[in-house]
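Peer 1: Structure here, sequence nowhere to be found:
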């Protein structure tokens, strides 16, 4: 057989039997109390069971009155241990919030704490149980490749920039669906980091397999324990974000970013690129993050006011430089996903190379300005759009007074170290996207035409 599929079949001749088969596309069997479920991934049925059978490629599932069993396509029995998920089913409920997206945005301080728990020491040393490469391997690395799609790609943008800055090593990020056809120069001296919330993204799996086939070691950065990506990787770093129900990712994205800092510290300390003082500074910043994010969340009223300013727009543009550009990309995607407004993000320096022609009176432009060394350059671009009549909304630190001269509205975030500032800056952009969608009356948790886990190419 060819192609990718996950099929569930019934027949009127045996009404109490279900047969399911998978090739490439993922499948799990949920074992409930007197009931059995077939789904593409664990979160789909988490509210009904925590016990699962993972169906491997080219296997068949037979469900009847005796229970569920897995066989080969030829019918030979396959022994498979039951996999128990430790997620709390209560996390898959709204818990008093109007939408899962808002609940998940507000869970981010706790998620950051969980992602760091037991992994990061105050001196910046890191212990990652399932990242098993030795010190010699870390020292031998010549390049690091991030591959991902969508929000995970934007996390990869931050990761690649972070690795270049801290490790002084070539670090690249490629869309998984492009990496497969771009002849990536990965090999035994390369580490490929595949980033996927679900661990089932078809294009990311294909790119990861390509990298492995060329001799690269594969590190899976994923949220779902037992996912295909986790099972196939050489090393695993689970983000521990818990079940994310809303299609638009928020807390899983933040957890991905935090996890990337842990990997960078793990490699950087071994290689000597990150000295003790810098490692301790980064650890201090990461441990401050839950409180900083909590404070950013407390300023939701400002995000609501900004949402009211752009809800009637037909186009919204996002600007940033360096790490701020990666955050702008993610903010733009969030707005597109849930509000259905056209949105575009670009490096601030690219504005004059075409997009400035689209800036007219009243067009909203959201500028992210947390990178202090790049502030003046970012403000130069803001001045350009302001001169064309744009309505400028800026994301900036509490201690940044200069921003008031250029921006019509400022979304203030608590002052943070440059390296972790972009994580905090993501919070108001998530809230703005959510509230624009709410004001427009959209189906926020299930945006049209989109799926949580993209299991097809």
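Peer 2: Arrived safely, thanks for sending. Nothing here was measured: the structure is a model prediction, and the numbers come from that model.
Peer 1: Could you use CA atoms for every contact and neighbour count after this?
Peer 2: Noted.
Peer 1: burial of the residue nearest to residue 91 when sequence neighbours are not counted, as a residue count?
Peer 2: Excluding the flanking residues, the one nearest residue 91 by CA to CA, 6 or more residues apart in numbering is residue 243, at 6.4 Å. Around residue 243 there are 24 other residues, counting by other CA atoms under 10 Å.
Peer 1: so residue 243, which of the three states?
Peer 2: coil (DSSP: H, G, I helix; E, B strand; the rest coil).
Peer 1: In space, what's closest to residue 310 - neighbours in sequence excluded?
Peer 2: Using CA to CA, 6+ apart, the closest residue to residue 310 is residue 364 (6.4 Å).
Peer 1: Take this one as well and set it beside the first:
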């Protein structure tokens, strides 16, 4: 399967391409970073939308690099704080798959003006952000000219892990990463089709996770909103337990992402409580324990790559179940109307 194929079902194609794209991106980013040797301490990770979610999923690796404090900021917040942040943070890593987000481009310019070292991570080497002439990693994603990004999200995680590794956080050896992810794709598709069928009148989806999986919870909820047009929210698990259940109905559902025994026990209690209220709920365990969907047990840095696949398929099936094309968002042209992109992005 080629990375640039175009069919009548692009989202499904992109999800299936994701394992190969992840492996290619990890390899390419490592090669591109060979000559990049920043000495700065203090790191700010900047992005919005799916890019911010990839940042949340990889921030622990940046912290493990031992380069001092690590902060995640949306571009607008970073711009407002750039002068202050430059007082202790010497490096800004700017992530933008499209390379066309107006505020992300402005954030890169603000970081440079503040005297920070800057690294751009993008999927388009000819994009407006690439034209700034800053050090750059280009992710070999191939075509993904639709709004709800899937394979580009996986690539973003892979590229950011490579950057963190270059800063001093070695990745565990896993030569079978692509195979492990590829083997998870079809079981996830079937499992999440069953879950989508069980909630035909879904009015809200809660997705909860913590640590690296918080970014996946938020990303999963974003995909459901983008593809299926269903209200959804991603929460830190502890926050989800404090009052959020009162906003759920018998037509709502909740998914808890877990990665260790303590998280599994907490999620099991939550699922039991919601079940007693007639609310559909379940777990997806990134460490390979049984749940709604089989997920391969991978080392911690790679767990978000596996955990996101079921949520991408869930969004796809929820859209299909409502007669919606998953690649066609409910309100076309919002990026232009909201003036958040520099060109004709979805």
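Peer 2: Nice, thanks for sending it over. The shown structure was predicted, so the numbers you read here are calculated from the model rather than taken from an experiment.
Peer 1: Check the gap between the residue nearest to residue 310 of the first structure and residue 179 of the first structure for me.
Peer 2: Distance of residue 364 of the first structure to residue 179 of the first structure, given as CA to CA, to the nearest Å: 33 Å.
Peer 1: quick one: which of the two has more around it?
Peer 2: Counted by other CA under 10 Å, residue 364 of the first structure and residue 179 do not tie: residue 364 has more neighbours, with 26 against 22.
Peer 1: so what corresponds to that one in the second structure?
Peer 2: Correspondence of residue 364 of the first structure to the second structure, assessed by TM-score structural alignment: residue 253.
Peer 1: and whichever strand or helix holds that match, what other elements does it pack with?
Peer 2: In this structure, residue 253 of the second structure sits in strand 252-258 according to DSSP states H and E. Packing partners of strand 252-258 of the second structure (3 or more CA pairs under 8 Å, 6 or more residues apart in numbering; DSSP states H and E): strand 204-209, helix 212-228, helix 261-276, strand 280-285.
Peer 1: residues in contact with it?
Peer 2: 199, 202-210, 213, 217, 237, 264, 267, 279-287, 307 (CA atoms under 8 Å, 6 or more residues apart in numbering).
Peer 1: so the residue nearest the centre of the first structure, which of the three states?
Peer 2: Compute the mean C-alpha point of the first structure, and by CA atoms, centre = their mean the closest residue is residue 253, 3.2 Å away. Following three-state DSSP, the label given to residue 253 of the first structure is helix.
Peer 1: For the residue mapped onto it from the second structure, give its distance to residue 106 of the second structure.
Peer 2: Applying TM-score structural alignment, one finds that residue 253 of the first structure aligns to residue 153 in the second structure. According to CA to CA, residue 153 of the second structure stands 22 Å off from residue 106 of the second structure.
Peer 1: Could you do residue 154 of the second structure as well?
Peer 2: For residue 154 of the second structure, the distance to residue 106 of the second structure - CA to CA - is 25 Å.
Peer 1: for residue 342 of the second structure, same thing?
Peer 2: From residue 342 of the second structure over to residue 106 of the second structure (counting by CA to CA), the distance is 11 Å.
Peer 1: so how many other residues sit close to the nearest residue to residue 227 of the second structure once chain neighbours are set aside?
Peer 2: Leaving out its chain neighbours, the residue that sits closest to residue 227 of the second structure by CA to CA, 6+ apart is residue 326, at 4.6 Å. Residues near residue 326 of the second structure, counting by other CA under 10 Å, number 27.
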